[in-house]
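K.L.:
Here is my input; please provide its structure:
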Amino acid sequence: MRKIYLQTKTAHQMIYDFEDGHLKNIKYQKAENLQVGDIVSGVVHQVDQRLKAAFVDIGQSDLAYLAFDQVYNGQVHKGERLILQVERLATKTKKASVSSMIQLKSDALVYLPLENSINISNKLNADEQVQLKEKLDQIVDHGGVVARTVAGQLSFNELKEQYTHLKSKWDIVSRHHQSKGVILKEQSLFNQFLQSVSHSGVDKMIVDDLDKVQAFKQSFDHLSHLIQYDRQFYSNKPISITELYEQLSNRHVKLKNGAAITIDQTEALTAIDVDFGSFKDETSKHPPYLDINVEAAKESAKQIRNRNISGAIVIDFLNMKTKREQQMVMNVFRDEAENDDVKVHVVGFTRLGMLEVTRKRVNENVYQFLGVDERSLAKYDTFSYKELEENLLVYEANPDVDCVLVEVEPHQIVNWKTMIEKIAYRHRFHFECYIGQNNSLHAPYKLYKIGDVNWLLSRQEEGQLNIDKVF
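P.N.:
You can find the predicted model right below:
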């Protein structure tokens, strides 16, 4: 049975894809973050002719990088206002990259508002290309279009509807180009997923917000019979954020056959090491090292996808004896990587026998998203804030909860109070929340469910508790 959970209400938004109780795939984003594909308005802050690039203020904490080859005329001027699209997100060492070559996408068309050509997918045969070009010549009255393969299956009216929708997005951008910052958000994580997912093989799509259920059903009619609301979503979802941390930030991943892989992050690259672990299989026709490598190739591709690891990646498989064995393992990795929405480029085996892979950076990796140090795997406060938000939503679904108490260390009380206020603003909880100090905590915080707020206040009056109301 395949169940998909769409977590939309929290500041950390997630999609969990479970098949027969196992986490098959996961997608995530921060609700407020800049995303690849977002359209922004910015002002050129600095032009560097040596780098052939400009640095643009797009209303974020840091300037964005704009290469001259991403500008139609190849030049920009200091103080010039530009409409740009986010191409790559910022990292610790690199600025976000932007382009003036705007692309607005649907499943069938790519609209290029600043161009004037019509291009057809080469995957269609000659007759299909001619027929599609004739339709688009009648539809497109502004800008350029790239027709994807699926466009060949659409009627004239369906193509016109998609084109009109994309063009209306550009009209919005044009009207707001004077305001610095994000003008148009790329499709939400959920719309992207629901647009691409096939309903075949899916048994349920469970959502945490009733308004979102109605919106998804209206936008994706073919999925409406699968989409349902669960008031107890945060109690019933198969995995908590703490369990997710344990799964996706663990250096050691055990394989089905008892072997293991170890994943290590550095500034320069990600290294995945394969070892025998507790492997035991006397029934296979292949040498043990080959069975382990095949399973490790599958799991490595899955972990790269689910952890959203990008950049240079090397996989140190167990030594193989022939090029044919290496090719077999590389093909297995490629097949699993086909399930990845992000482009994965398999470079090949190095002279030292390691498989070299690169993957495009689109969004934050799982460590950055959860709030975990990539090397030590220690949790930052931001992880605890996410954990608390989910725990409070569990109580929100329980009408018997009158109030809650959050205990934190005295020196952290101001930070925690500010964060709890932000969480409360997002959700408007039905219960009251108090914060208290505790010098003997063994965790960043401790959460108590209080059935009767009067009991809590009476203990405060008796001097047994030092608490403050947050909301």
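K.L.:
make it CA atoms for all contacts and neighbour counts henceforth
P.N.:
Noted.
K.L.:
check contacts around the nearest residue to residue 113 once chain neighbours are set aside.
P.N.:
Leaving aside its chain neighbours, residue 113 sits nearest to residue 143 (4.2 Å; criterion: Cα to Cα, 6 or more residues apart in numbering). Residue 143 sits next to 111, 112, 113, 114, 115, 116, 117 when contact means Cα atoms under 8 Å, 6 or more residues apart in numbering.
K.L.:
Would you do the same for the sequence below? I want to compare the two.
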Amino acid sequence: MKTVYLQTIPTEKWAMVYQNDTLEQVLIERPEEKSLIGNIYKGRIVNIESSLQAAFVDFGQPKLGFLKKQEIPEARKDTSQSIEHVVHEGQHVWVQVMKDAYDQKGAQLTANVTLPGRNLVYLPLGNYFAVSRKMTDEQRSHLKTWAGGACQGEEGLIFRTHSAEVSLEDLERELVSLRESWTSLFRQYQYEKPPQTILEDFDIPDRLLRRFPEGDIESIFVDNLDMKQRIQQRIPELGGKTKWVADIQNQMPFSAEYISEQLLTRTITLDSGAQLVIDQTEAMVVIDVNTAKHTATSNKKTSVLKTNQEAAKEAAKQIRLRNLSGMILIDFIDMKDEKDQERVVSYFKKQLRQDYVRTQLFGFTRLGILEMTRKREAPSLSSVLGKGHTQSVMMSRASEAYQLERMLLSYQSNDQDIIAIEAHPDVIEAFKQRIDMKKLKSILYKDVYVLNNRESHVPFRIIHVGNVATLEERSFYKENVLDRLF
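P.N.:
Next up is the predicted model:
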């Protein structure tokens, strides 16, 4: 059974999923880096690139979106037609973001929009049915037969894995609700001029909770009473499992800071003594299985296989937790026997089943390196937290600013009136740029002072918690070196 922690009051929002006190999944969202995936827009085609068989769409973002011909429902009716015969410049189109803008590339779009539900994904123009491959053939056939009778016109459906455990009556109710939602949106924006934001996908809590069957979740802890009420309204079946905990940081098995430190380290030591070394570049992710500390046994072949399977399990976990994506190469300990390679691939596939993001394995190369890809749905954890080896110092300061906010919030229930901190000026500058200090003060009910110290060896630290009288006794107050933060 899974336990979910949702820390949504801080500016940087965290969602963590544990199973038996083992961290399974982490999602992080910042206002300046919020994903657009799943959002629906009304856009306008500004250019058609014949050589790419794609259109560029103005949908209200700084960069034009990229719409391939195969992502236009009308083009699927006759795949031999060129994109110029399907759409034209100036045409209004409803689009949905499939992949966020990345580096110099704009977002990838689809005109085959979807509305996600708990068990179903509704495609008003999809005209096809897709069922999870994790279901049995009998379950897949049963659901497709039902969908053929329940859907209207060009509607399509995608069945989530846990939909097999839901009654057809409940699926029918969900389908009707999604259909009504789409009809309402279409009527509301049908005559509006683009660009328009039609629908923003739900934030982290909703996107996370949609992934799990109700029976998999034991408890949901939230730090925000409004969030508890929203979950109860949107996902009633999880309402009784949702608990509001004001001081959630003390309830979590591990703090956000500890998780950040663990998941950003380059080297992971396994129980056997072997190590995984994870390196990210712009082109790919490379995971090296290092035997530096591995103790050999008398049966080297068996030992290597066992260690590689242990490494495969940890690699699958780290890929999921760190949200590594794109091309991933894993350099396992060399195995001469092809059957051992097949055993490792089979075992690795089994571990990847826990991943909700699509992965594809291509097997071992002639050099003995396992090739795979993982769909890029959002930035990796290191790029979000800004402590990857290619990230700038300012990005790192942003992470420290969010950490400072969480630390201040941990004093929310403290009955003292004043908090004084010592911090590097760059951290305070990043804090002022990113944190809504008026909102934070209204939550804390405290005055916060800062002693700027450019020579500090730590980003920040608490130097005083008390009241006006106790503050005035401190030397840094008497020396008039404190600044009021808020």
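K.L.:
Residue 309 of structure 1 versus the residue nearest to residue 113 of structure 1, what's the distance?
P.N.:
Separation of residue 143 of structure 1 from residue 309 of structure 1 (Cα to Cα, to the nearest Å) stands at 36 Å.
K.L.:
how about the helices of the stretch 351-471 of structure 1, start to end?
P.N.:
Along the stretch 351-471 of structure 1, the segments classed as helices by DSSP state H, counting those that start in this stretch run 366-370, 381-396, 413-427, 453-461.
K.L.:
Touching the second one from outside, list them.
P.N.:
Spelled out, it's helix 381-396 of structure 1. Contacts with helix 381-396 of structure 1, where a contact means Cα under 8 Å, 6+ apart, come from 10-12, 232-235, 241-242, 370-372, 401, 419, 423, 429-431, 444-445, 449.
K.L.:
Report the buried members of those residues.
P.N.:
10-12, 233-235, 241, 370-372, 401, 419, 423, 429-431, 444-445, 449 (16 or more other Cα atoms under 10 Å).
K.L.:
Inside strands: which ones of those?
P.N.:
12, 445, 449 (DSSP state E).
K.L.:
what would the residues you listed look like in a markdown table with distance to residue 71 of structure 1?
P.N.:
Shown next, in a markdown table, are those (distance: Cα to Cα, whole Å):
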| residue | distance to residue 71 of structure 1 |
| --- | --- |
| 12 | 34 |
| 445 | 49 |
| 449 | 56 |
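K.L.:
if we take those, which one ends up nearest to residue 277 of structure 1?
P.N.:
Set against residue 277 of structure 1, the nearest of these by Cα to Cα is residue 12 (34.6 Å).
K.L.:
Give me the nearest residue to the closest one, chain neighbours excluded.
P.N.:
Nearest non-adjacent residue to residue 12 of structure 1, counting by Cα to Cα, 6+ apart: residue 30, 4.6 Å away.
K.L.:
Now for the corresponding residue of structure 2 for the one you found, how many residues are close by?
P.N.:
Aligning on TM-score structural alignment places residue 30 of structure 1 opposite residue 30 in structure 2. By other Cα atoms under 10 Å, the residues close to residue 30 of structure 2 number 16.
K.L.:
Roughly how far does residue 30 of structure 2 sit from residue 276 of structure 2?
P.N.:
Taking Cα to Cα as the measure, residue 30 of structure 2 falls 29 Å from residue 276 of structure 2.
K.L.:
do the same with residue 192 of structure 2
P.N.:
Residue 192 of structure 2 sits 53 Å away from residue 276 of structure 2, going by Cα to Cα.
K.L.:
Look at those two and report which has more neighbours.
P.N.:
residue 276 (24 against 11).
K.L.:
List the residues that contact residue 136 of structure 1.
P.N.:
By Cα under 8 Å, 6+ apart, the contact list for residue 136 of structure 1 reads 118, 159.
K.L.:
of all the contacts of residue 143 of structure 1, which comes closest to residue 22 of structure 1?
P.N.:
Checking the contacts of residue 143 of structure 1 against residue 22 of structure 1 with Cα to Cα, the nearest one is residue 111 at 38.5 Å.
K.L.:
same for the lengthiest strand in structure 2, what does it pack against?
P.N.:
The longest strand of structure 2 (DSSP E) is strand 40-49. On a contact count with 3 or more Cα pairs under 8 Å, 6 or more residues apart in numbering; DSSP states H and E, strand 40-49 of structure 2 meets strand 54-58, strand 92-99, strand 196-199.
K.L.:
now the angle from that strand to strand 54-58?
P.N.:
Angle of strand 40-49 of structure 2 versus strand 54-58, following axes from the mean of the first three to the mean of the last three Cα atoms, to 10 degrees, is 130 degrees.
K.L.:
Can you tell me what sits against strand 40-49 of structure 2?
P.N.:
Here strand 40-49 of structure 2 makes contact (Cα under 8 Å, 6+ apart) with 54-60, 83-84, 88-97, 113, 193-201.
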